[in-house]
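Peer 1: The sequence and its predicted three-dimensional model are supplied below.
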Amino acid sequence: MNSTYVLPDAPASLESSAETASVIETPLRIAQRLATTFALTAAERDARGGTPKAERDALRASGLLAMSIPEAHGGLGANWRQTLDVVRTLGRADSSLGHVFGFHHLMLATVRLFGSSAQWRAWFEQTARRQWFWGNALNPLDERAVSHSHADWWEFSGQKSFCSGALDSEMLIASARDVDSGALLIAAVPTGRTGISVAEDWNNIGQRQTDSGTVTLEKVRVENHEILTDPGPLSTPFACLRPLLAQLILTNVYLSIGESAFNDARHYTLHEARPWHTSGVQTTSADPYILGQYGEFWAGLEAARLLTDRAADRFDAAWTRADALTDAERGDVALAVATAKVAATEIGLTICTRMFDVAGARATHGALRLDRHWRNLRTHTLHDPLAYKLREIGEWALTQRYPTPSFYS
C-alpha cells in the first residue's frame, strides 16, 4: 500500500476533522484525525441514536472507504491488518462508527470471495470512484427472505434483521433462500432499488448509531449478474475466509470498546475520583486496590491486543494464498481468530463492568454516558455466544478438529 494518501476536502460540517486544504497523510493518520472529532460527540450521539450522517459523509470524503480495494482498481491497497487498525482506531472514538466502517469492508470482501472476477472488479472500481458505502442485509440466520427464479433474473421478498449500515448506504449485500432448491442466494444490489425499504427501527441499548434495523424486500428484481455464485458462499477454503473476517472485525470492535472504557476510567481515576476515607492514601492513584485492578485491566488488554494482531497477520497470509488456500490453513486462521475474540470479549466486559470501581462515583453522572461502553459491548457480543466459540476452541485443543466453516466460524 502507498505510505501516503491525499486527503480530500471534508464536509463543511466537519471541517475541524480535516483541513480544507489537501494534506498528505497516511490512512491511519487520517483515521486518527477523524476519530478525534468523532469522539467529541460520541456520548451525545449515543443518546440520540439514529444515523450519524455527518460522520459517515466524513468517512466518504476521507477516501478510507476504498482502503481495502487494490490500487489497480482505484483503492488504497491496504492489507487487512492495516484496515483493521483503522477499524480499531475509529472504534475507540465511537464503536458504532468502527462497526459500520468495518462492515463496509466486509461487504466488499464478500463480493471478492463469493463473486467472479468480473463482478468484484467492477464493484471495487465504482466504489472507489463514487465513494460508495456498503451496508449489510445478509443475516444467514434470518430465513424470512425468499427468492423465486425467473428466466434471467430473481425475485427477492421478505425481511432481514440486524442490517448494520444499511441506512445511508449506496449498495447492499442481501440474501434470500431459494424456494425451489433451498440454497442461500447472496446478491449485491443498489440500496435505492425499487422494492427495498430500510427502516429506521434500530433502538437497542447499545451500538445505537449502527442502523442495524430491518430491511424489507418487496418483489425486488435481482439480475443474474448480481448473484454471487462464482464460486459462491462458503464454497472453497478461500471463500470460507469471509466469516473469519467478520469475526476479526468484531474482535477489533470489541477490543476498541475495552480500550476506550479503560481510557475513560483512567481519566476519572486521575482527575475526579477521591481516595476512600479508610485507605490511608492521599490520592486515588496511590490506592493499592485500585492499582491492582488497573494491572489486571492492562494485562488483559495487552493479551487481547497481541492475539488480535496475530490473528490479523495470519488472516493476511491466508488471503494472499487465494485459491491455493487449504482447509488446514483456513482452520489455523479460524482458531487464531476465535482465540482473539474470546480474549477481547472477556477483558472488554470486565473493564466495562468494573471501570466504575476505579473511576469513582462521579463517573456515573448521566451526561457522561460512560455506561455506553458496557451497553455497546453487551449488545454486540450477544449475537455470537461466547460459549459456542469456546466449545470450538476446546474441540481443537482436545481432539485436534478444526471448527467447521459456517457464517459464524
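Peer 2: It's in. Numbers count the residues shown, from 1 in each chain.

Peer 1: drop to CA atoms for contacts and neighbour counts, all remaining ones
Peer 2: Will do.

Peer 1: Quick one: the helices in the chain, in order.
Peer 2: All helices of the chain, identified by DSSP state H, fall at 27-40, 42-48, 53-62, 80-93, 95-114, 117-130, 242-271, 288-321, 327-359, 372-381, 386-399.

Peer 1: what packs against the longest one?
Peer 2: The elements that helix 288-321 packs onto, with contact taken as 3 or more C-alpha pairs under 8 Å, 6 or more residues apart in numbering; DSSP states H and E, are helix 80-93, helix 242-271, helix 327-359.

Peer 1: can you state the direction angle for the shortest one and helix 95-114?
Peer 2: Put plainly, it is helix 80-93. Going by axes from the mean of the first three to the mean of the last three C-alpha atoms, to 10 degrees, helix 80-93 is angled at 160 degrees with respect to helix 95-114.

Peer 1: and what of the longest one?
Peer 2: For helix 327-359 against helix 95-114, the angle between stretch directions is 180 degrees (the same axes, to 10 degrees).

Peer 1: how far out from the middle of the chain is helix 327-359?
Peer 2: Centroid separation between helix 327-359 and its chain, computed with C-alpha atoms, centre = their mean, to the nearest Å, is 14 Å.

Peer 1: before we move on, what about the second one?
Peer 2: How far helix 242-271 lies from its chain's middle: 12 Å, per C-alpha atoms, centre = their mean.

Peer 1: Name the residues of stretch 206-223 that are buried.
Peer 2: 206-222 (16 or more other C-alpha atoms under 10 Å).

Peer 1: Next one for the comparison:
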Amino acid sequence: MSASALASGSASATTNPLREVPRESIAQTVVRLSADFAPTAAERDERGGTPKAERDALRESGLLALSIPGEYGGHGASWRETLQVVRELSQADSSIGHVFGFHHLMLATVQLFARPEQWQPWLEQTARRRWFWGNALNPLDDRAVCTVHSPWREFNGRKSFCSGAIDSEMLIASAHEQGSGALVIAAMPTARSGITVEPDWNNIGQRQTDSGSVTFEAVRVEQHELLADPGPLSTPRSCLRPLVSQLILANIYLGIAEAAFLAAKHYTLNESRPWPAANVAHMEDDPYVLGHYGEFWVGLEAVRVLADRAADRLDAAWHSGPSLTTHERGDVAVAVATAKVAATRTGLDLCTRMFEVAGARATHGGLRLDRHWRNLRTHTLHDPVAYKLRELGEWALKRRHPDPSFYS
C-alpha cells in the first residue's frame, strides 16, 4: 500500500479537534517530509549526532500522533498505515524512519503493558504537546538495577542501544529488580533528575538514531509509572509488543532496500557506462544488468507482500483485544518473522549488488551510497536472523509457534 492509500483511511478527520494534520493530508505530509529529508541524508549520515531539525519537523507535522486513537487526540491509523509511513520515511532516511518507528513502538508498549487509566493520559498529552518518546528498554542489558522503596522504586545503572532517547520528552526504561531479578519497566520524563542521555552513538550505520547510552543515578520511579498490569509478555495481547517491534524493523529494512534500488536505478540510467564486452550502447541494455534488476524487483515485491500481510494480521490481533488467543498471537509471530527474514536477506543482497549495476561512479565517497549497506548491516546484527530461521523451521516442520520473547 502506498502513502496515497493513507488519504482514504477509515477514521474521520473531524472526530477530534486536537488533530494537527487532517486525515486527508497525511499522505501529502509524508511525501513532503520525505522530500525534505532525503537530500541531506548522506551529509547527515557523515556528521552523525542528533537530527534535531528533522525531529522537530516530525513534531510539527502531527505524525507523532499517527497511531494514537482518535479519542485521545491522534489520527487513529492502523498498524499497516503507520508501518507504511515508517517504510517511506526510511526510504528517505533510515535514521529518521527508525526513531519515528520506535516512537510508535513506545506508544504501543504502554498500551500493551499498562492499565488504560495510565496510558490514556500519556497518549492525550503526546498528541497535544507533540511529545517524542525514546527507548531505554533493553532486556539483554542487565546493568540497570531497580531498588524497591515502597511504594516507589529507584533506578540505578546504565542502558545501551537507547534509540531516540536524545531529544525525547518521554522515556520507557527497564531495570532488573534487586534480589529477585524481575524485569521492571516504567515510563518517565526524559528530563527527570538523575537521567543522563549520553551522546555516545558512533556506529558505522544508523548514525542519527541516537542509539547510545542512558545512565540512571538514583532516579525515582513512581508506582503509577510502572508498566506492571498486565505487565510485559504476561498475556497473549501483551506479547504483541515484540511483534510490533519486529515488524517496524522489517519495514525499516524494506525502506532501506527501496532507497538502494532507486539510487542504483538512477546511476544505471544516468551515469553508468556499459562494459565493452556487452556490445550495447547503454548500460540499461546489458542483459546481465537487466537480470540483476529482475532479481531485485522480485525480492522487493516479495518483501512488500509479506510485510503488508503481516501488518494486516497484526491489525486483526490488535483489535481482538483481551480475547486474543495464544494460537492467534503465534500466527502473527510467524508472519512477522517471515517478513523480517525476507527483508533482511533481500535488503543486504540488494545493498551489496547495487554497485554491480550502478557502476564505478557510484562508489564516489561523497555520495555515501555505502550507507544503505552500513545502515542495514548495523541494525540486522542486533537480532540474528539465524534464530528467526530456526523458529520458522520449528513452524514449518512441527507446526510449533515461536515462544514469546522480546525478540519473537
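Peer 2: Good, I have the coordinates. No experiment lies behind these values; they were computed from the predicted model shown.

Peer 1: ok, now which ones touch the counterpart of residue 306 of structure 2 in structure 1?
Peer 2: Aligned counterpart of residue 306 of structure 2 in structure 1: residue 307 (TM-score structural alignment). By C-alpha atoms under 8 Å, 6 or more residues apart in numbering, residue 307 of structure 1 lies in contact with 336, 339, 340, 343.

Peer 1: CSV for those residues, including distance to residue 381 of structure 1?
Peer 2: Below are the contacts of residue 307 of structure 1 laid out as CSV (distance: C-alpha to C-alpha, whole Å):
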residue, distance to residue 381 of structure 1
336, 18
339, 14
340, 13
343, 12
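
Peer 1: so which of these comes closest to residue 403 of structure 1?
Peer 2: Closest approach to residue 403 of structure 1 among the contacts of residue 307 of structure 1 (C-alpha to C-alpha): residue 336, at 11.2 Å.

Peer 1: so how many other residues sit close to that closest one?
Peer 2: Counted with other C-alpha atoms under 10 Å, the neighbours of residue 336 of structure 1 add up to 22.

Peer 1: is it true that it touches residue 313?
Peer 2: No: Residue 336 of structure 1 is beyond contact range of residue 313, at 9.9 Å (criterion: C-alpha atoms under 8 Å).

Peer 1: In strands only, show me the buried residues of stretch 206-223 of structure 1.
Peer 2: Of the buried residues of stretch 206-223 of structure 1, the ones assigned to strands by DSSP state E are 215, 216, 217, 218, 219, 220, 221, 222.

Peer 1: Could you measure from the last one over to residue 193 of structure 1?
Peer 2: With distances defined as C-alpha to C-alpha, to the nearest Å, the gap from residue 222 of structure 1 to residue 193 of structure 1 amounts to 9 Å.

Peer 1: again with residue 337 of structure 1
Peer 2: From residue 337 of structure 1 to residue 193 of structure 1 the distance is 36 Å (C-alpha to C-alpha).

Peer 1: which one of the two has more residues nearby?
Peer 2: Using other C-alpha under 10 Å as the criterion, residue 337 of structure 1 and residue 193 rank with residue 337 on top: 27 against 14.

Peer 1: correct me, but that one touches residue 244?
Peer 2: Yes: in this structure, residue 337 of structure 1 is within contact of residue 244 by C-alpha under 8 Å, at 6.8 Å.

Peer 1: sorry, back to before: which residues do residue 222 and residue 193 of structure 1 both contact?
Peer 2: By C-alpha under 8 Å, 6+ apart, no residue touches both residue 222 of structure 1 and residue 193.

Peer 1: Residue 340 of structure 1 contacts residue 311, doesn't it?
Peer 2: Yes: contact between residue 340 of structure 1 and residue 311 holds when scored by C-alpha under 8 Å: they sit 7.0 Å apart.

Peer 1: and stretch 295-313 of structure 1, which residues are buried?
Peer 2: Here stretch 295-313 of structure 1 shows 297-298, 300-301, 304-305, 307-313 as buried, counting by 16+ other C-alpha under 10 Å.

Peer 1: picking up where we left off before, how about the helices of structure 1 in a markdown table, adding distance to residue 277 of structure 1?
Peer 2: Formatted as a markdown table, these follow (distance: least, C-alpha to C-alpha, whole Å):
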| stretch | distance to residue 277 of structure 1 |
| --- | --- |
| helix 27-40 | 34 |
| helix 42-48 | 32 |
| helix 53-62 | 44 |
| helix 80-93 | 34 |
| helix 95-114 | 36 |
| helix 117-130 | 59 |
| helix 242-271 | 15 |
| helix 288-321 | 14 |
| helix 327-359 | 15 |
| helix 372-381 | 28 |
| helix 386-399 | 40 |
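
Peer 1: Out of those, which is closest to residue 167 of structure 1?
Peer 2: Short answer: helix 53-62, nearest of these by C-alpha to C-alpha, at 9.5 Å.

Peer 1: Need the counterpart of residue 25 of structure 2 in structure 1.
Peer 2: If you follow residue 25 of structure 2 across to structure 1 using TM-score structural alignment, you land on residue 26.

Peer 1: count of residues packed around the residue nearest to its match when sequence neighbours are not counted?
Peer 2: Leaving aside its sequence neighbours, residue 26 of structure 1 sits nearest to residue 4 (C-alpha to C-alpha, 6 or more residues apart in numbering; 4.5 Å). For residue 4 of structure 1, the count of nearby residues is 15 (other C-alpha under 10 Å).
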